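Peer 1: what follows is a protein structure lacking sequence information:
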C-alpha cells in the first residue's frame, strides 16, 4: 500500500537539506523540531559559524579552548578515521585550502611548490590535542580546522536518530545530494537513489553485465548521460565527493577543493561514492579516498571494513569506474 509523504526543504550548511517523512507522522511543529537539531549542530560545531566551538579553537590556535562533551566525541571520531586512513584525511587542511585561493575574490594563482611545502608543515591532525578530562582542545599555532567534510553528515545522523526515537520508520534525508540517509523499518523496504554523472557533458559506457564502466566525452551526441545509474539503500547512507561544484579556475583550468594533505595538490579523480550505515563515516571516507589511486582505494576500503561495513566506487581521472564487490548488490540494472 502506497503512503503519502510530507516534504520540507531548508538551507543549512551552505546547501539545501530536504526531509521527507510519512504524512502520518506530520504535525505543525515536526519539521521545526527536526530542523532544529541540524541548526543546533550548525551553531555549535560548524567551523563557518561565528563563535562555534571550532571557530573558537581556530581563533585561539596555540592555546587550549574549553569545549563540551559532544565536541570531544566528534573530534575523537574524526581523528580515529584519520588514523585508519593513515592521514589521507586531515581536518587541519584549511591553511592549504586558503593558499589555493578558495576564499579569494581575485588574484587567484597556482601556489609555488615552496609555498605548498611550507604550509604543509601545518597540516597534521595528530597535533590536535584533545584533553577529555578537562574538556578542552588545542591546535598548534597557525593551524586551522575545517568541518565541511563531516559536520553536515554528523548533523543528519543525529537527526535520523531522533526520527527513530519518535517512531518514524520510513523517511529520507537528502543533504545537498552529497549525503543521503534512508530510514527503513524492514531491510526489504528500500529507497532508490539516483547517482549523477559528475561531468554532465560525458556519456557512460556499460559492460556486458549492464554495469557502467567508464564515463567518456562524446561531443557528437545530442543528449549525454546526466545520470550514471540508480542504487537502492535501506537504513543506510550514500555519500559522494567530487570537484564539480567547488573549484577555482586558473588560466581556464579548474582546480577542485579536495586537496591531498600528503601532496598539497587537488585530486584529479572524478568522483567517489560510499555506502555506509552512518553518513558521518561515509562523508569522511569519500573525502579521504578522493585523492587515492585505485589500488590505495581498495586497500583503505579493506582496512575500514575491519571496523564498519563500507561499499563504494571510484571514478578515476581517466573516467574508469572501480567498484567494490559489495557495491554491485546496490545497483539497479536497467
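Peer 2: Arrived safely, thanks for sending. A quick note: this is a predicted structure, and the numbers were derived from the prediction, not measured.
Peer 1: going forward, measure contacts between C-alpha atoms and count neighbours the same way
Peer 2: OK.
Peer 1: which one is residue 69 nearest to, not counting chain neighbours?
Peer 2: In this structure, residue 69 finds its nearest non-sequential neighbour in residue 135, 6.7 Å apart by CA to CA, 6 or more residues apart in numbering.
Peer 1: please read the previous query as pertaining to residue 232.
Peer 2: residue 192 (4.6 Å).
Peer 1: who's in contact with that neighbour?
Peer 2: By CA atoms under 8 Å, 6 or more residues apart in numbering, the contact list for residue 192 reads 230-233.
Peer 1: which of these tops the neighbour count?
Peer 2: With neighbours taken as other CA atoms under 10 Å, the top of these is residue 233, carrying 25 neighbours.
Peer 1: give the contact list for that one.
Peer 2: Residue 233 sits in contact with 182, 190-193, 330, where contact means CA under 8 Å, 6+ apart.
Peer 1: could you rerun that using 7 Å?
Peer 2: By CA atoms under 7 Å, 6 or more residues apart in numbering, the contact list for residue 233 reads 182, 190-192, 330.
Peer 1: repeat for residue 284
Peer 2: Shown in contact with residue 284 (CA under 7 Å, 6+ apart): 149-150.
Peer 1: same thing but at 10 Å, please
Peer 2: 78, 81-82, 89-91, 148-151, 153, 239-241, 274 (CA atoms under 10 Å, 6 or more residues apart in numbering).
Peer 1: ok, structure two:
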C-alpha cells in the first residue's frame, strides 16, 4: 500500500473544515522560540488533512513503514465511519429500512455507544441520528445549499431524529433502529475517534512523544525531542484565521477539540446558517457562541462535547460544563469582538 503521508516540516493552509487549533510555534514565530527539529507525517483523510509530529522515536523507527500504518488505519476508519462513502458500514446501515439488529464492526458499535453516552449527558444536544437534518441543510454528502430548506422538509427530517431510537449491542456487536428511517452521522465524533486510534497505534509501536492533528482535533503525548512541552494555539473565531486567541502548553497527555460556526456556513438574505445543527429543533444553532474548545482525556469525547456545547450556547453550555467538570473555553460574541468564559480546569493549560 502506497502511503499518502509524506515528511513535512511546515504547516499548510486549512481547507473547508473547521480548523480552530493551529501549530503555534509555526503560526506565531514571534511568540515562540524555534521548535526542536521534528519528524513530521502529513496526508489527507475524512475530507480534510492530518499531521503527525514526532518527538523522540525509538531507535530504528522506520518512518515509511509508520506512514503506511497510519494511512492503513485511517483508511479502515473511513471504510467504517464515513457518510460520504456509499460502501462504508455507516452508509450501509443507513440504507437499511429495518428494525432488526444489524451486525456491525466492533469499532462502530463502540463509537456509537460512546456517542449515546454523550447524548444522554447533554440531553440530546449531541445526537448522531441528526443525519437527515445535516443532509436537508446541505452540510452532508448531498450538494451544498444556498438557501434554507422548506419548513416541511425540516419537520420531516426532524421526525426521524432522536438518539433514543438507536440501540447498541456488544456481543456480537450490532446496532438496532427502533424506527426504520433512522440514519446516523458520525462527523462530529469520528475525527476525534481517528485521532485516538492513531495515538494508540503510535503507543503500540513504542512512540511516546507525539502531537496528532486531524482536521483541527488534537491529541498530545510526551514532549518535543528536547523535552520541552508541545505548544499550540487556539485560533480567533473569525473567517480570516489570521490571529491566535489563546496559547496552550500541553505538558501532559491530553486531547483538544474546537467547534465553531465561522468556517462552514452559508448566508441567505443576510442571515448566517451554520453547519452546527441543533438536533432538538432542526435548525442551525443560533447563539452568541462563536467557538468552544474542550480539553479531555480522549479526543472522541472532546470532539463530541465541543459540538454539544456549541449547540447549547454560552449559558447552558457553561452550566453543563461546570456541572460535569468539563474543561472548556468559550469565545462569546460581544459586539464587534469576543469575550471569554472558561471552566475552572482550563486555566491549568494556558501558557504564562
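Peer 2: Perfect, I can see it now. Since this is a predicted model, take the numbers as computed values, not measurements.
Peer 1: next, the TM-score between them, please.
Peer 2: Overlay of the two chains. TM-score (TM-score structural alignment, normalised by the length of structure 1): 0.83; 304 aligned residues with a CA RMSD of 2.4 Å.
Peer 1: what helix or strand is the residue nearest the centre of structure 2 on?
Peer 2: With the centre of structure 2 defined as its mean C-alpha position, the nearest residue by CA atoms, centre = their mean is residue 303, 4.1 Å away. For residue 303 of structure 2, the element it lies in under DSSP states H and E is helix 299-323.
Peer 1: what element comes up after that helix heading to the C-terminus?
Peer 2: As assigned by DSSP H and E, the chain's next helix or strand after helix 299-323 of structure 2 is strand 327-334.
Peer 1: tilt between the following helix or strand past that next one and strand 327-334?
Peer 2: Per DSSP H and E, the first helix or strand lying C-terminal to strand 327-334 of structure 2 is strand 337-342. Relative orientation of strand 337-342 of structure 2 and strand 327-334, computed by axes from the mean of the first three to the mean of the last three CA atoms, to 10 degrees: 160 degrees.
Peer 1: I'd say residue 42 of structure 1 and residue 152 touch.
Peer 2: Yes: using CA atoms under 10 Å, residue 42 of structure 1 makes contact with residue 152 at a distance of 7.7 Å.
Peer 1: what sits in contact with each of those two?
Peer 2: 12-13.
Peer 1: so these two - more neighbours on which side?
Peer 2: Under the criterion of other CA under 10 Å, the comparison of residue 42 of structure 1 against residue 152 puts residue 152 first, with 28 against 20.
Peer 1: show me what contacts that one?
Peer 2: Contacts of residue 152 of structure 1 (CA under 10 Å, 6+ apart): 12-15, 17, 38, 41-42, 45-46, 158, 175-176, 178-179, 279-280, 283.
Peer 1: rerun that using 8 Å as the cut-off
Peer 2: With CA under 8 Å, 6+ apart, residue 152 of structure 1 has these contacts: 13, 38, 42, 175, 280.
Peer 1: which residue in structure 2 aligns with the last one?
Peer 2: Structural alignment places residue 280 of structure 1 opposite residue 300 in structure 2 (criterion: TM-score structural alignment).
Peer 1: can you show me the helices along structure 1?
Peer 2: 30-45, 53-59, 69-84, 94-99, 113-120, 151-165, 279-289, 294-304 (DSSP state H).
Peer 1: with structure 2 overlaid, report how far the second one is off on average.
Peer 2: When structure 2 is overlaid, helix 53-59 of structure 1 sits 1.0 Å from its aligned residues on average, using mean CA distance after the TM-score superposition for structure 1.
Peer 1: ok, now the fifth one?
Peer 2: Comparison of helix 113-120 of structure 1 with structure 2 after fitting gives an average deviation of 3.3 Å (mean CA distance after the TM-score superposition for structure 1).
Peer 1: tell me which strands and helices that helix is in contact with?
Peer 2: Applying 3 or more CA pairs under 8 Å, 6 or more residues apart in numbering; DSSP states H and E, one finds that helix 113-120 of structure 1 contacts helix 94-99.
Peer 1: mean shift between the helix it packs on and structure 2?
Peer 2: Following the fit onto structure 2, the mean deviation recorded for helix 94-99 of structure 1 is 1.5 Å by mean CA distance after the TM-score superposition for structure 1.
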